[in-house]
Every structure is written in C-alpha cells, then in structure tokens.
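[1] whatever this is, show me its structure:
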Amino acid sequence: MNQRLRRLFLSLSSCKQPIRTDRHRISQPEAYKRRLKRSREKPATMQVKVGIIGGSGLGDLDILEEKTEKNVDTPFGKPSDVLILGKIKTVHCVLLARHGRGHTIMPTNVNFRANIWALKQEGCTHIIATTACGSLQEEIQPGDIVIIDQFIDRTTKRHQTFYDGCSASPVGVCHISMADPFCRKSREVLLDVVKKLGIRHHEKGTMVTIEGPRFSSRAESLMFHQWGGDVVNMTTVPEVVLAKEAGICYSSIAMATDYDCWKEHEEAVSVEKVLKIMKENANKALSIMLTAIPQIASMDWSDTVKSLRISQEGSVMLPKH
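    Sure thing, here's the model as predicted:
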C-alpha cells in the first residue's frame, strides 16, 4: 500500500507518467534513483493549472467561468469542501474553500493534507491562497495587502508532512527545505500586479501562524511584534509546507484586517471587525487574481517546477533494503 501511494505521489509531482516496472519489478529505491536522474535530464512539458484557496470571508469567491463541482477523496480523507473547477479566461483553475463554504471548520480542524493532495491530484501546478491576518507593525494598516515571504510557526496540533509513517503515507521521511517557503516567481507576479492596480501593499512580510481558534493575548501579540513578525493568522502553516512537499508553486495574498491587540489605544481584533474588512476588500483579492492568473499562465514554469520536484524528491530519505 505504501509503495503504491509513493509511486502515485511521485507521478503527481511531474507531468510524466508514473514509473512502470517490468515483470521482475524494480526495487523502489532503484526506481526512485532512475526517476530522479531522468527528471534532471529532461524538462517536463506542463500546462499551468492554478489552485485558489479561499480564506476567511473569501471561501465563496465568484471568480470562475464554466464552473463545475467535484466531490473528491484522498488517502488523507476529505478536503474542506467540494472542488470547484472552472476557468479564468482560458486558464484552468480549481477553487477550494479552506474552512468550507459556510466557514464551519476551525483552523485546527482544517484537513490541510487532504486539501493540498486534492489540488495536486487535480493537476494544480500553482496555488494562490488568500488569508485574513492581523497587523503586527504600525506601517501595515487594515486593508493593506502583504505578499508574504516568510513564516514563524506557533502551531502545535497539526500534521505538517505527508510522510508520517501512517497507512496513507508515502514511503520515507521528508526533510523539506523551508529557507524560502513561498514561490519567488509567483510572488514577483503578484507584486507586479498589485503595483499596476495601484493597491496599497507591502512587498514582503513574515507571517506568524498561531494555533487558534482564539486570538492572541496582548502579551503574545506584543511578543510577536517585538520578534519582528509582520502579520499574524491561523492557517499559513502547515499549508505552505505541504504545498512545498507536493512540489506546488505556492504564494499567498495576506489581507490585514486589524492591529491584533499589541497596539495601545487601538480596538482589539474581533470576528466582526475581521469579516467587515474582508468584505470591504474582497474586490482587491478578485482583481489581483483575475489579473495575475492569466499572467502566470503565459509564463514558462518548466525550470521552476523541475527545481521544486528535484528539491522534493531529494528531501525524501528512503528505507534501506
């Protein structure tokens, strides 16, 4: 079972066909080595397909044409909701509501592994995620967009890898690099778009991801501010980590809704305030994606995807036989 899932995972990490073995069956480590060698020699031909993960207040974005719903399952269970397949102009896209379309799933209970696996299984080469967040710095004002480039993980209860040794897990242990968690090339596209659209934004930022579902205490919020965190949310980790393991180009549009609670003389964060700002700024996210996704699809991503795949495959330690 584990070997079959391992082969499936590797096949989903490229546009090539899964490894086939002859009657004598090549051992998995040997097949892995041959596949890695081939992936370095030949660039994969690929078609861009973009997964869109809608966060708080943006789980039901009306952004796709020719929409169809698809109910899927994964080795890690059901994703948060049905996949909504469609197009933005001519670009194939898949929309998934992170918390369910009725926002019924709290952050700790989001099945991040199923969500990412489902998008990979559907052929997504890219993910653009939206997320509400609190600002930890004076210059990031409510309503601003932050194209985040780093994270600090303060979660405690979440599965952060596909390779955890359970029955659904691919074979091996994965030590994926998180030096650069977010896709640089995707971020460059998003930054180019927000500049052209004249949207107030910040070119980089460190996201502090807390476990939730509660908001931070004032002491915690002040600590994150003093650490140099720029924004705080409850979902970037492990989503970005799993996307990297899956070999997907992942980027995030973070929308500041408040100053959390570190700032004196400022109203503390509340659900009402978050949803109000997200509703007011939903059009920003729509405009960014409607412009960025066709631009992403017009670019050559072969080297980027190949590099991700090599990094992912090279991060997996296989058992010795």
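
[2] only C-alpha atoms from now on, for both contacts and neighbour counts.
    Noted.

[3] ignoring the adjacent residues along the chain, who's closest to residue 294?
    Nearest non-adjacent residue to residue 294, counting by CA to CA, 6 or more residues apart in numbering: residue 91, 6.4 Å away.

[4] one more, for comparison:
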Amino acid sequence: MLAIIGGSGLTQLSTLEITHREVVRTPYGEPSGALTFGELSCTPVVFLARHGYGHTIPPHQVNYRANLWALKQVKASAVVSVASVGGIRTDFAPGTLVIPHQIIDYTWGRKSTFFEGAEESVRHIDFTEPYDAKLRQRLLAAAAAAGEHVFDGGVYAATQGPRLETAAEINRLERDGADLVGMTGMPEAALARELELPYAALSVVANYAAGRSASEHAIQFDSIELVLQEAMIRVRCVLEHLCKA
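    Reported below is the predicted structural model:
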C-alpha cells in the first residue's frame, strides 16, 4: 500500500475514493491527523496531511516520528512526499515539478531519530542517497506517462521555518549547492530510512526563493496560492499514474 504525505496545497486527495479514516496511536505521540484510506486508480492508498487537515501545524512542530511510525504501523510499503518549495535555481520557476535526489539539512531541535533514550541502543543509517532510487524512477516514469514535465534531480535544502529565508540565506544555500528550499524534508526522509520505508519526494516550486525573482523584491503570497492550485492538479495526475503502474 502506497502512503502519500501531502504538504501545503495538498491537504486532501480529491481523486481518492475514500473507504475509511483511522486514528492511529503511536509511542511518539499523535500524528498530524487521522489516516485516510482509499483507492487511487484502483490501488490501495493511505493519505496523511502533514500540517493537519486544517493546515494548523507549522513545519517545526510537525510530529514527524509519529507520522512515519503510523504509516509503517498500517503496513505502508512506500512513502511519497508532496511538498511546496522555493526555487533557488533560475530554471526552477514557480509551477515547476522536481523530484529531488539529495538533501542538505539545516533544521535544528526536531526529534530526528527513533533510536534514542535509555532503552534504545544507538544505531546509524546509511544516508548517502536519501531518496529511494527505485521509487524515484517510478515517479519519473509516472510523470512521463502522465505527460507532465518534471526535473530529474535537485538538492533540497531543509530549513527550520516557519518564516521564509532572507536573500542572504538563500545566497548561502546556493553556495552550499542547494537548488530548492523547503521546511519539511527533514527529518522525515531520515526517519523513513530508519523504518526501512522507501521514500521519495515530489516537490512543487511555489515561488522563487528570496532574492531570486527578477520582478519582485518581496514574495507575493497570493500568487503562491494560485500557483499551488494549478500545480496540484498536475501532481494528482502524476500520483494517479504512479498508482496505475
């Protein structure tokens, strides 16, 4: 069963034929909300809104451990993350879809491992390639089948939020090699790896990152909403073809 975690702009899957919802308890507290079960293109799917179904949970307060644990508990076989990002690269314009291949983590203070505490021994995971290669290829194939152009690869910078970055911070991220900037990519990807859940991301560029727009000095939030509304139609199409494969 495929799990889909929706971020800003995807608090529900309108094409999901819902069968039931389930509240899942975890040793790590409450997930962002009840899990929504159903079928997408005749394939079993479980959906979770990362920020809650009313979009009330900021990025730094998402209970990433509870979310991933709950999905593992209900027998999810893989996780696709959908999230909005800012485009640092000039060709990552608003509305662009990207399947990133690498992560740089700038977050702090988040619960980032299941292996801690007096009763847990320290364990290390190989995180050389943070996204599952086979799941990434499935996403790329689904996008091609849907006729949707996506960029294959990009370095995702995970920042703390909830505020957006300064222009100087974006300059720093670019010097570090980042192509995209978002607030929810970590520790989500690492926790999925700890649980041995194949994990990949479909990033939606909602806006140019700070200081990257040629026409505006400040980010216009009204235009972000319009971009996300259009882009999420394409995202749903890609997900439907992913489930058909």
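
[5] and the TM-score between them?
    The TM-score (TM-score structural alignment, normalised by the length of structure 2) is 0.95; 244 aligned residues with a CA RMSD of 1.4 Å.

[6] which one in structure 2 is aligned with the residue nearest to residue 294 of structure 1?
    Superposed on structure 2 with TM-score structural alignment, residue 91 of structure 1 falls opposite residue 43.

[7] looks like its match contacts residue 244 (just checking).
    Yes. Look at residue 43 of structure 2 against residue 244 with CA atoms under 8 Å: they come within range, at 7.2 Å.

[8] more crowded one of those two?
    More neighbours surround residue 43 than the other of residue 43 of structure 2 and residue 244, with 16 against 13 (other CA atoms under 10 Å).

[9] who are the contact partners of the more buried one?
    1, 243, 244 (CA atoms under 8 Å, 6 or more residues apart in numbering).

[10] over to residue 95 of structure 2?
    Contacts of residue 95 of structure 2 (CA under 8 Å, 6+ apart): 204, 205, 206, 207, 227, 228, 230, 231.

[11] adding distance to residue 15 of structure 2, write those out as CSV.
    As requested, the contacts of residue 95 of structure 2 are exported to CSV (distance: CA to CA, whole Å):
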residue, distance to residue 15 of structure 2
204, 19
205, 22
206, 22
207, 26
227, 19
228, 17
230, 15
231, 15
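
[12] of those residues, which belong to strands?
    Members of these lying in strands (criterion: DSSP state E): 204, 205, 206, 207.

[13] which non-adjacent residue is nearest the counterpart of residue 153 of structure 2 in structure 1?
    Matched to structure 1 by TM-score structural alignment, residue 153 of structure 2 sits across from residue 204. With CA to CA, 6+ apart as the criterion, residue 204 of structure 1 has its nearest non-adjacent residue at 4.9 Å, and that residue is residue 148.

[14] count of neighbours near the one you found?
    Residue 148 of structure 1, neighbours per other CA under 10 Å, totals 22.

[15] over to the one 5 residues further on?
    By other CA under 10 Å, the residues close to residue 153 of structure 1 number 16.

[16] in a strand, it, correct?
    Yes. Assignment of residue 153 of structure 1 by DSSP: H, G, I helix; E, B strand; the rest coil places it within a strand.

[17] so what does the top helix by length along structure 1 touch, helix or strand wise?
    Selection of the longest helix in structure 1 by residue count, based on DSSP state H, yields helix 271-297. Judged by 3 or more CA pairs under 8 Å, 6 or more residues apart in numbering; DSSP states H and E, the packing partners of helix 271-297 of structure 1 are strand 83-88, strand 91-97, strand 126-135, helix 184-197, strand 249-258.

[18] next, format the ones you listed as CSV and append distance to residue 266 of structure 1.
    Output for these, formatted as CSV (distance: least, CA to CA, whole Å):
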stretch, distance to residue 266 of structure 1
strand 83-88, 39
strand 91-97, 31
strand 126-135, 12
helix 184-197, 28
strand 249-258, 9
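
[19] what sits against the residue most central in space within structure 2?
    Geometric centre of structure 2, nearest residue: residue 81, 3.4 Å, by CA atoms, centre = their mean. Applying CA under 8 Å, 6+ apart to residue 81 of structure 2 gives the contacts 4, 5, 6, 7, 199, 200, 201, 202, 203.

[20] having no further points to raise, I will conclude here.
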